[in-house]
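Peer 1: build me a model from this:
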Amino acid sequence: MANQITPHFQNSMGVAKIEIGTKEFKCIGALPPYDHPHVYLDMGDENEIVCPYCSTHFVHNADLKPAAASPAEAAYNKQSA
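Peer 2: A predicted model of the protein is given here:
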């Protein structure tokens, strides 16, 4: 993933689970200015992980593109924020 930008995801919606198309990403919590420290998370061999800051449950969904999420608004793009 060294040649790619690490996808960022947020949970301003307050949902319990977010499906994402990658296993390596950054969780930012809520949208700025209410974000938490941007933490790099890596699922490794697992298919899910819980953010240690906001407790969002992220689940890998191989049918999604790497920067995509379900719900779609969980995918964070700094340029569009």
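
Peer 1: alpha carbons only for contacts and neighbour counts from here, please
Peer 2: OK.

Peer 1: please give me every residue in contact with the closest residue to Ala67 other than its chain neighbours.
Peer 2: Of all residues not flanking Ala67 in the chain, Pro7 sits nearest, at 5.2 Å (CA to CA, 6 or more residues apart in numbering). Applying CA atoms under 8 Å, 6 or more residues apart in numbering to Pro7 gives the contacts Thr22, Glu24, Phe25, Lys26, Pro66, Ala67, Ala75, Tyr76.

Peer 1: another sequence for comparison is provided below:
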Amino acid sequence: MAAIGIPHFCNDLGVSVIEVGAREFMCIGARPPFDHPHIFLDMGGDNEIICSYCSTLYRYNPALKANEAKPEGCVWQGQSEAA
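Peer 2: Got it, this is the predicted structure:
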């Protein structure tokens, strides 16, 4: 995962569950400028984790790549998207 950096996910769609292909990632809440502090989440051996800022439930899906999510609109690529 180091080659691509730490994946960042957001929840502009307001969904209750986001499936992700990584067990370690950053949650930013909504896309900037409405984001919350970018928080590092680590599921460890679990398959789910809840963001303590926005209460989004993230669920690990091994069929996804580390930088993929369902729904697809929940992947945040960084500053290039904010422009």
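
Peer 1: got a TM-score for the pair?
Peer 2: The TM-score (TM-score structural alignment, normalised by the length of the first structure) is 0.94; 81 aligned residues with a CA RMSD of 1.1 Å.

Peer 1: could you pull out the strands for the first structure?
Peer 2: All strands of the first structure, identified by DSSP state E, fall at 8-9, 17-20, 24-29, 35-42, 48-50, 57-60, 69-70, 75-76.

Peer 1: please pull up the equivalent of Ser52 of the second structure in the first structure.
Peer 2: Matched to the first structure by TM-score structural alignment, Ser52 of the second structure sits across from Pro52.

Peer 1: what is the neighbour count of its match?
Peer 2: A total of 11 residues lie near Pro52 of the first structure under the criterion other CA atoms under 10 Å.

Peer 1: and for Met43 of the first structure?
Peer 2: Using other CA under 10 Å, the number of residues around Met43 of the first structure comes to 16.

Peer 1: what do you get for Val20 of the second structure?
Peer 2: Applying other CA under 10 Å, we find 29 residues neighbouring Val20 of the second structure.
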